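K.L.:
Sequence first, then the predicted structure:
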Amino acid sequence: MNYSEKFQALADAARAKVEEVAPSDVDRLQQEGAIVLDIRDKEEHDAGHIPGSLHVSRGKLEMNVEAAIPDRDAVILCYCNAYNRGALSANTLREMGYVNAKFIAGGLKGYKSLKGA
């Protein structure tokens, strides 16, 4: 998908500020208590998602995340389809005080390719 230069610059800046988690680490981190957060739109989530993930769409993240995840110390693994929205969301969460917000490298596509799906 081709994104505007400004959008891609914002996403790249977010990626530079937030820790990336390898898809191969997701299941282990989730078993250790990490919250896997699907920030895609509802239709995307309904079509397929990482098992056990929590859904809060990017469009309503700032409004709804505090009710969904009150613990600002929780490890949160944001994901979208690939990288950009996941990184932007993790960066937003960090700005909101969620000190352990990260994003899954490659998003759902990266996770599914690891699982052979």
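P.N.:
Right, received. Where do you want to start?
K.L.:
switch to C-alpha atoms for all contacts and neighbour counts from now on
P.N.:
Fine.
K.L.:
what's the spacing between the one helix or strand residue 67 maps to and its chain's center?
P.N.:
Residue 67 is part of helix 61-68 when elements are defined by DSSP states H and E. Helix 61-68 sits 14 Å away from the centroid of its parent chain (C-alpha atoms, centre = their mean, to the nearest Å).
K.L.:
what does that helix contact?
P.N.:
39, 56, 89, 92-93 (C-alpha atoms under 8 Å, 6 or more residues apart in numbering).
K.L.:
Next: stretch 32-50.
P.N.:
Taking C-alpha under 8 Å, 6+ apart as the rule, stretch 32-50 contacts 26, 30, 52-59, 61, 74-81, 85-86, 89, 108, 111.
K.L.:
The structure to be compared is supplied as follows:
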Amino acid sequence: MKNAHDLVAEAKAQVPEIPLEQAEEALRKADVLIDVREADEYLAGHIPGAIHMSRGVLEFKLSGAPALAARDLKIVLYCKTSGRAALAARSLQAMGYLDVQSLAGGFDAWSAAGKPVASPQAPTFD
């Protein structure tokens, strides 16, 4: 019987991972950057320019977004450490997306390297 780690390992064997050293260039070339973490994780901080689609609803949101229907889009996915992103990327490949990659090490590696992090600003009521 397979466990979660087995599934992630299989996905990572089939999905190109972008090394952190090449991440900024890959993000510039991407058509879309998707954060597949949960909403609270995204709101606590995310890679600038990322759109949020939790892994649990990713396929449904993509299916309902005509702007993301082209199967030749360059898509980069990330999560906290890269497991969920690899699984999500496999799912997008199964949907017919041709150019899907995940960020090695995920958001944790990105932020630990001192790369820019965006956070929504809470409104002020002065």
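P.N.:
Thanks, I have the structure now. Remember, predicted model here, so these are calculated numbers, not experimental data.
K.L.:
so what number do they get for TM-score?
P.N.:
TM-score of the superposed chains, computed with TM-score structural alignment, normalised by the length of the first structure, equals 0.88; 113 aligned residues with a C-alpha RMSD of 1.7 Å.
K.L.:
Would you list the buried entries among the contacts of stretch 32-50 of the first structure?
P.N.:
Buried by 16 or more other C-alpha atoms under 10 Å: 26, 30, 53-58, 61, 75-81, 85-86, 89, 108, 111, out of the contacts of stretch 32-50 of the first structure.
K.L.:
Just those: which are in helices?
P.N.:
Among these, DSSP state H puts 26, 30, 61, 85-86, 89, 108, 111 in helices.
K.L.:
Taking these together, which two end up most distant?
P.N.:
Using C-alpha to C-alpha, those reach their maximum pairwise distance at 61 and 111, which is 21.9 Å.
K.L.:
matching residues in the second structure for stretch 43-57 of the first structure?
P.N.:
Per TM-score structural alignment, the counterpart of stretch 43-57 of the first structure in the second structure is residues 40-54.
K.L.:
how far does that stretch sit from the chain's center?
P.N.:
9 Å.
K.L.:
One more: stretch 42-56 of the first structure?
P.N.:
11 Å.
K.L.:
Could you do stretch 80-95 of the first structure as well?
P.N.:
5 Å.
K.L.:
same deal with stretch 48-66 of the first structure?
P.N.:
8 Å.
K.L.:
Please apply the same query to stretch 57-69 of the second structure.
P.N.:
That offset, for stretch 57-69 of the second structure, works out to 14 Å (C-alpha atoms, centre = their mean).
K.L.:
Likewise for stretch 19-32 of the second structure?
P.N.:
Worked out by C-alpha atoms, centre = their mean, stretch 19-32 of the second structure lies 12 Å from the chain centre.
K.L.:
for stretch 71-79 of the second structure, same thing?
P.N.:
For stretch 71-79 of the second structure, the distance to the chain centre is 7 Å (C-alpha atoms, centre = their mean).
K.L.:
do stretch 93-103 of the first structure as well
P.N.:
Counting by C-alpha atoms, centre = their mean, stretch 93-103 of the first structure comes out at 10 Å from the chain centroid.
K.L.:
Check the separation of the first and last residues in it.
P.N.:
Terminal residues of stretch 93-103 of the first structure are spaced 11 Å apart (C-alpha to C-alpha, to the nearest Å).
K.L.:
now swap in stretch 52-63 of the first structure and tell me
P.N.:
Stretch 52-63 of the first structure: ends 22 Å apart by C-alpha to C-alpha.
K.L.:
What of stretch 12-28 of the second structure?
P.N.:
22 Å.
K.L.:
Pull up the aligned stretch in the first structure for it.
P.N.:
Using TM-score structural alignment, the partner range for stretch 12-28 of the second structure is residues 15-31.
K.L.:
circling back: could I get the buried residue list for the helix holding residue 67 of the first structure?
P.N.:
Per 16+ other C-alpha under 10 Å, helix 61-68 of the first structure contains these buried residues: 61, 65.
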